[in-house]
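Colleague: the amino acid sequence is not available; the structure is as follows:
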């Protein structure tokens, strides 16, 4: 690659720039080129949005990921009587978790295309699985706070404040780092302090830079479960 720049564009780049560009291009190629031999039967290669992409971003960063549609364990369970609706729920959950483990997020539209169903039914299967197993699966609706989902920040605070779970356990359940959970708890305490001091949500938004949507959900928790109680986080 460096030789290409040197021979084809000899007067355009210096040696250091050629070396840098060659290294970057090779890294980009390797990141987006998956060896077909690493994909097992029943798996599919899919491009998904990187989990750190901001919602509404014009230039979305896509990453190639491998998702498992069916495997030997699935077939065994189906042969032993597992019902198809439960199997589909398991597949949805597995794909969402596989995507997140590869630094990506699958939307319900992605899931619907992969499973040849509607986005609404894909969302329904996800919710049924989450309720049944008392977990929160990673997807844009709760990681990036898009759509009509309750924000993942609300879910974290609810579990810590109302359900009185440890931050470490909540981090595992919500697929978040401890650093993120600690940050949300600090934000919640800021909102709680200002709100109980009589400040409205617009003032709180101005001071803390937390979105009004999240502030409103934090205030909902405060009004329902915290007001009048000596709750410290």
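Modeller: Okay, I see it. In this text the structure is predicted, and so the values were computed from the model without any measurement.
Colleague: alpha carbons only for contacts and neighbour counts from here, please
Modeller: OK.
Colleague: confirm residue 45 sits in a strand?
Modeller: Yes. Note on residue 45: a strand contains this position according to DSSP: H, G, I helix; E, B strand; the rest coil.
Colleague: put this beside the first:
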């Protein structure tokens, strides 16, 4: 019974599309030019032409919004303020057909929010921008803590690192991409697969692995974390993440050997 309620309440929203508006316009303004199937084919042809002649960045579809994101690829330093960094406009799909389908099928709200969070972060990255968790908190009208939970749980469940300033530009201490790259290396995943999982280039992955192996050799030689930081030039919190990975794998090896 409840499922029928959700289908009645949210199902009709699937028809709130540009295609529906065009279909109704043709039928009401141009008279009879064929049955519904003919009109639908006509609508599809027009939509195909729209997609061919207009680039996505030049118009916004229903359910989308324009937003300013940090430009990807720029260098970040601790003394640099947000107003001093380059921005780039991106188009974000805030409401997609799949979101309506999820409501119809009663997907738990948190699961839906995790999917939307991942989609927006990836859409921004594909357009040369990076959304922060603060950006998403503003868009969703929720707390930064809630967004952080969506991100971390999605990453844990799917074994990926979502693109955001903390993971792409080393802003703050969000360095899970380095930790995950080293973890994947320890699991003997090839560099190509490793790079795909963390959404970084193979060269970047090799760099993270080289840092991790340097930390590992010094740690196993008995050096303290602050000494490893001094010898490698890596920040202390980066060294700590590598050490956590090393200790985790060492513990697993010890348990398996018993």
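Modeller: Nice, I can see it. Note that the structure is predicted; figures quoted are calculated from it, not measured.
Colleague: TM-score of the superposition?
Modeller: Overlay of the two chains. TM-score (TM-score structural alignment, normalised by the length of structure 1): 0.72; 194 aligned residues with a Cα RMSD of 2.6 Å.
Colleague: which residues touch stretch 46-63 of structure 1?
Modeller: Contacts to stretch 46-63 of structure 1, defined as Cα atoms under 8 Å, 6 or more residues apart in numbering, come from residues 31-32, 64-67, 99-100, 103-106, 143-146.
Colleague: please repeat the previous calculation with a cut-off of 6 Å.
Modeller: The contact list for stretch 46-63 of structure 1, computed with Cα atoms under 6 Å, 6 or more residues apart in numbering, reads 64-65, 103-105.
Colleague: what's the span of it from first residue to last?
Modeller: 8 Å (Cα to Cα, to the nearest Å).
Colleague: distance between that stretch and the chain's centre?
Modeller: Taking Cα atoms, centre = their mean, to the nearest Å, one finds stretch 46-63 of structure 1 lying 11 Å from the centre of the chain it belongs to.
Colleague: any buried residues in that stretch, and which?
Modeller: Within stretch 46-63 of structure 1, the residues that count as buried by 16 or more other Cα atoms under 10 Å are 47-51, 53-54, 62-63.
Colleague: tell me the SS of residue 66 of structure 1?
Modeller: Under three-state DSSP, residue 66 of structure 1 comes out as strand.
Colleague: what of residue 82 of structure 1?
Modeller: Of the three states, residue 82 of structure 1 takes coil under three-state DSSP.
Colleague: which one in structure 2 is aligned with it?
Modeller: Correspondence of residue 82 of structure 1 to structure 2, assessed by TM-score structural alignment: residue 107.
Colleague: tell me how far its match lies from residue 3 of structure 2.
Modeller: Separation of residue 107 of structure 2 from residue 3 of structure 2 (Cα to Cα): 11 Å.
Colleague: just give me the match in structure 1 for residue 95 of structure 2.
Modeller: Here residue 95 of structure 2 is matched to residue 70 in structure 1, going by TM-score structural alignment.
Colleague: so that match sits in a strand?
Modeller: No. Using three-state DSSP, the assignment for residue 70 of structure 1 is coil, not a strand.
Colleague: show me the residues around the closest residue to it other than its chain neighbours that make contact.
Modeller: In this structure, residue 70 of structure 1 finds its nearest non-sequential neighbour in residue 42, 4.9 Å apart by Cα to Cα, 6 or more residues apart in numbering. Shown in contact with residue 42 of structure 1 (Cα under 6 Å, 6+ apart): 69-71.
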